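Asks: Please find the sequence and the predicted model below.
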Amino acid sequence: MNYYEILKVAPTATTEEIRLAYIALCKDLHPDKLGNLNENLRKLAEEQLKLVNQAYETLKDTELRTNYDQKISAKKTQDGRDMATKNKAASPTLDELLSTAILDEGFQIFVQEEEALWQNFTNELSQIRERYHIQESSNSSLNLFPDDLGMKLARIFSLILEGFIGIGLVVICFGLFAGVVAFIVAFAINVFLFPLGGLVVWLYFNIFLPFLVIAYFGIIIMGIFTDDELTDETRRKQEKTEAIFSQSIHRYWQQTEDLGANFRAYKFFADMYPTDYVNAVREVREKLSKQIKELIGHRKDKIKMFKDLSPTRLTCEYVSGLSACERLLLMKALQQKAEEAQQEQQNEEFASFLRAAGAVVLLGILFGGGGGF
């Protein structure tokens, strides 16, 4: 507290204003007015009166006041410099703002958010099983996709129909193309080497077309019998494209979105369930899928916004205003943008920003694997 604050006057106060303020304080701190106070308070008042007298003795004298003002001004300047230096030293860098610990915090929040959806979903499934007195299957997929008789027959007939339609279209398309080629080759051979022309036609109809049919149905059967196990490669791909992180949601998303998930072989041989039970499970499953899509859509919108963000705006101040989850999505956006820049060998503005940022950890995350993010 300086002398002006002690006398409760402004630094621009006149000598007369200082004198009047001094007189008022002396009256308030006079021993006669403080007679009813205890000893400790009286001592505090006496100390305050000493400061008031000291302040007045300095400020009433023009020369002493000028010297005092200069000291105050110099002290304020030094304090400002010290504060600026302290703030500058305390300002976090991009490395610190996008550290592994902060990104992991955002990752864990996302996982908890998704696990909450999954837990609510499994609770609803348990309630439905209790309502219809259905035992939980050891096959998790059957708990998610139970069949009644109509669905099972529809699935089998649909698979057969789609198989025939598919193979028919492939044979027609391949036959049109290969037939023209075979005709031209056979015609040329018949002109020059007549006996080989019949061999080419025979190979086409007896070898190539049967092989094509077998390959087509082989692909279908392989898709039907493919296991639902979630691999690390699949999980990383889903994290990159779908922005989901929970293992439970990963597995569920693979089962519901995988091509051929409705034609798994175990569904042909599994038990059939009451139609009402099947419909109830389907409703809660569709509800969860909708929630996941909304979650993914929101995160993808954030990633797109960060990708479209001008590199000049990506400052420490901007990043420090983001939550841990937003920083993780920012990291995803930077990774995608870096990959696009590498693939297309362009986007010099973004590359220049990365070089100028001097963020060693950031560059390591972008181009060195990302520490699991």
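Replies: Sure thing, it's come through. Nothing here was measured: the structure is a model prediction, and the numbers come from that model.
Asks: Only C-alpha atoms from now on, for both contacts and neighbour counts.
Replies: Will do.
Asks: Run a quick neighbour tally on L51.
Replies: Per other C-alpha atoms under 10 Å, the neighbour tally for L51 reads 16.
Asks: My reading is that it lies in a helix. Confirm?
Replies: Yes: using DSSP: H, G, I helix; E, B strand; the rest coil, the assignment for L51 is a helix.
Asks: List the contacts of it.
Replies: I6 (C-alpha atoms under 8 Å, 6 or more residues apart in numbering).
Asks: Check the gap between it and Y3 for me.
Replies: Applying C-alpha to C-alpha, to the nearest Å, the value for L51 to Y3 is 8 Å.
Asks: Equivalent analysis for L176, please.
Replies: 101 Å.
Asks: In terms of packing, which of those two has more residues around it?
Replies: More crowded of L176 and Y3, by other C-alpha under 10 Å: Y3, with 23 against 12.
Asks: Not including adjacent chain positions, what is the nearest residue to the more buried one?
Replies: A55 (4.9 Å; C-alpha to C-alpha, 6 or more residues apart in numbering).
Asks: and the one helix or strand that neighbour maps to, how far from the chain's centre?
Replies: Assigned by DSSP states H and E, A55 falls within helix 39-59. Chain-centre distance of helix 39-59: 61 Å, with C-alpha atoms, centre = their mean, to the nearest Å.
Asks: putting a second one here so we can go through both:
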Amino acid sequence: MPKFDSIRQFYDSEVNSAIQNVANHPMMKALMSFTFPEVEESVWMEQLKRTHSIRDFQVNFIYQSIQRVLERSSDGLSTSGFEKLEPNTSYLFISNHRDIILDTSLLNVSLFDHGLVMTASAIGDNLVQKSFLLTLSKLNRNFLVRRGLSPRELLQSSKLMSEFIYHLLSKENRSVWIAQREGRTKDGNDATHQGVLKMLAMASDEKNLMDYFKKIKIVPVSISYEYDPTDALKMPQIMAEANDEIYIKEKNEDFITLISGIIGQKKRIHIHVGDVLDKEFDKITAENDNNNKQIQALAQVIDDSILSTYKLWPTNFIAYDLINNTDQFSNQYTEKEKQLFERRLEMRLGNEKEALRESFLAMYANPVVNKLKYQNVE
């Protein structure tokens, strides 16, 4: 549909031509050399040139790239909840957001491993300013979220994106991933922004808004990294906001963050997919008499799922104990793990350690604070 051309991923009929255009790009060669270090360039180049669909590109290349990332920069990926999902069924995954590329890539690896429909995924157009990155993102079934718009442009853009997401889910039987908020969570406090839900609702033609949300099968997703590979990079923005200053990104900051997220150490990673929301919508409708209150209640339902199922790591408990000067969770980590985390704190913050220490620790400690609201964490 031409109306979606400004934001959509490639159609399969466009894939081979797009690949031919970037096959010799230095960044493509670097990606392939990283992914297939023992394979001759002519071999993967030939396979690239025989690729005619997004699925083939994802399965034969991107999937392998992510496996290599996991091998080199993590202690492995674990998952839970995927067995509840049905094959050949599209879902709207609403997820907390830690890393620009990996959150969606790891979800798709997990969906593929479980024989489920992989996602089309939202990505900010600020992240794909370089033409190669734009092509690669469209080959990986990303669609564009336009940033920096005027209020009028934002309204039009939001409506188009809402209609496109519904088109993917209902007409193409394609699952969709979208973050619960614009941009990555910087302070470890995951919260669903109501604006995201209002955008999704724009495509609704249902009399009752909650009937529309029920129809698109929302699945909350929580993803947690033992070490956030971009933790130190988030500090300047957190400090600026704490001082009520306007934060202005450095040139190429998004690109540096993107690369750091991929190659930086993550240790263990866990993805949990929650239950498909269903009965919750009837309860929301019964208890709230207008759309704004219903959206607010839905945001809370999604938050409850993400925060209560978030996998906590020793780093989270260490940070909580350090920031609160306690040993409440000392049974959740070893002395060696604590020393390694404190060493990381010193190395990542350097001379800014005193100024940034609390913000750095809070990023790791807040998931514990949030989970304590739902259960006793032991």
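Replies: Cool, the structure landed. Because the structure is a prediction, the values reported are computed rather than measured.
Asks: Let me see the TM-score of these two.
Replies: Scored against TM-score structural alignment, normalised by the length of structure 1, the superposed chains reach a TM-score of 0.23; 139 aligned residues with a C-alpha RMSD of 6.2 Å.
Asks: And the helices in the stretch 101-250 of structure 2?
Replies: Ranges of helices in the stretch 101-250 of structure 2, per DSSP state H, counting those that start in this stretch, are 102-113, 131-139, 151-170, 194-201, 209-215, 235-242.
Asks: Dump these into TSV; add distance to R343 of structure 2 and mean neighbour count as well.
Replies: Converted to TSV, those look like this (distance: least, C-alpha to C-alpha, whole Å; neighbours: other C-alpha atoms under 10 Å):
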stretch	distance to R343 of structure 2	mean neighbour count
helix 102-113	25	20
helix 131-139	34	18
helix 151-170	44	18
helix 194-201	38	19
helix 209-215	46	18
helix 235-242	17	15
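Asks: Now do whichever helix or strand A30 of structure 2 is part of: which elements does it pack against?
Replies: Assigned by DSSP H and E, A30 of structure 2 belongs to helix 26-35. On a contact count with 3 or more C-alpha pairs under 8 Å, 6 or more residues apart in numbering; DSSP states H and E, helix 26-35 of structure 2 meets helix 63-73.
Asks: From the contact counts, what lies against the helix or strand following the helix it packs on?
Replies: As assigned by DSSP H and E, the chain's next helix or strand after helix 63-73 of structure 2 is strand 74-80. When contacts are defined as 3+ C-alpha pairs under 8 Å, 6+ apart, strand 74-80 of structure 2 packs onto strand 267-273.
Asks: buried set for the following helix or strand past the strand it packs on?
Replies: As assigned by DSSP H and E, the chain's next helix or strand after strand 267-273 of structure 2 is helix 279-287. Using 16 or more other C-alpha atoms under 10 Å as the test for burial, helix 279-287 of structure 2 gives F281, I284, T285.
Asks: Can you name every helix or strand that helix 279-287 of structure 2 contacts?
Replies: Short answer (3+ C-alpha pairs under 8 Å, 6+ apart): helix 279-287 of structure 2 packs on helix 209-215, helix 291-309.
Asks: Save the ones you listed as JSON lines, and put in distance to A18 of structure 2 too.
Replies: Shown next, in JSON lines, are those (distance: least, C-alpha to C-alpha, whole Å):
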{"stretch": "helix 209-215", "distance to A18 of structure 2": "34"}
{"stretch": "helix 291-309", "distance to A18 of structure 2": "37"}
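Asks: So which bits of stretch 17-35 of structure 2 are buried?
Replies: Within stretch 17-35 of structure 2, the residues scored as buried using 16+ other C-alpha under 10 Å are A18, I19, V22, A23, M28, K29, M32, S33, T35.
Asks: From those residues, pick the one nearest K215 of structure 2.
Replies: Nearest to K215 of structure 2 out of the buried residues of stretch 17-35 of structure 2 is A18 (C-alpha to C-alpha; 34.4 Å).
Asks: give me the number of residues near L7 of structure 1?
Replies: Around L7 of structure 1 there are 23 residues (other C-alpha under 10 Å).
Asks: what's near enough to touch it?
Replies: Residues in contact with L7 of structure 1 (C-alpha under 8 Å, 6+ apart) are I18, A21, Y22, L25, V52, A55, Y56.
Asks: how about the first one, secondary structure?
Replies: This means I18 of structure 1. Per three-state DSSP, the secondary structure class of I18 of structure 1 is helix.
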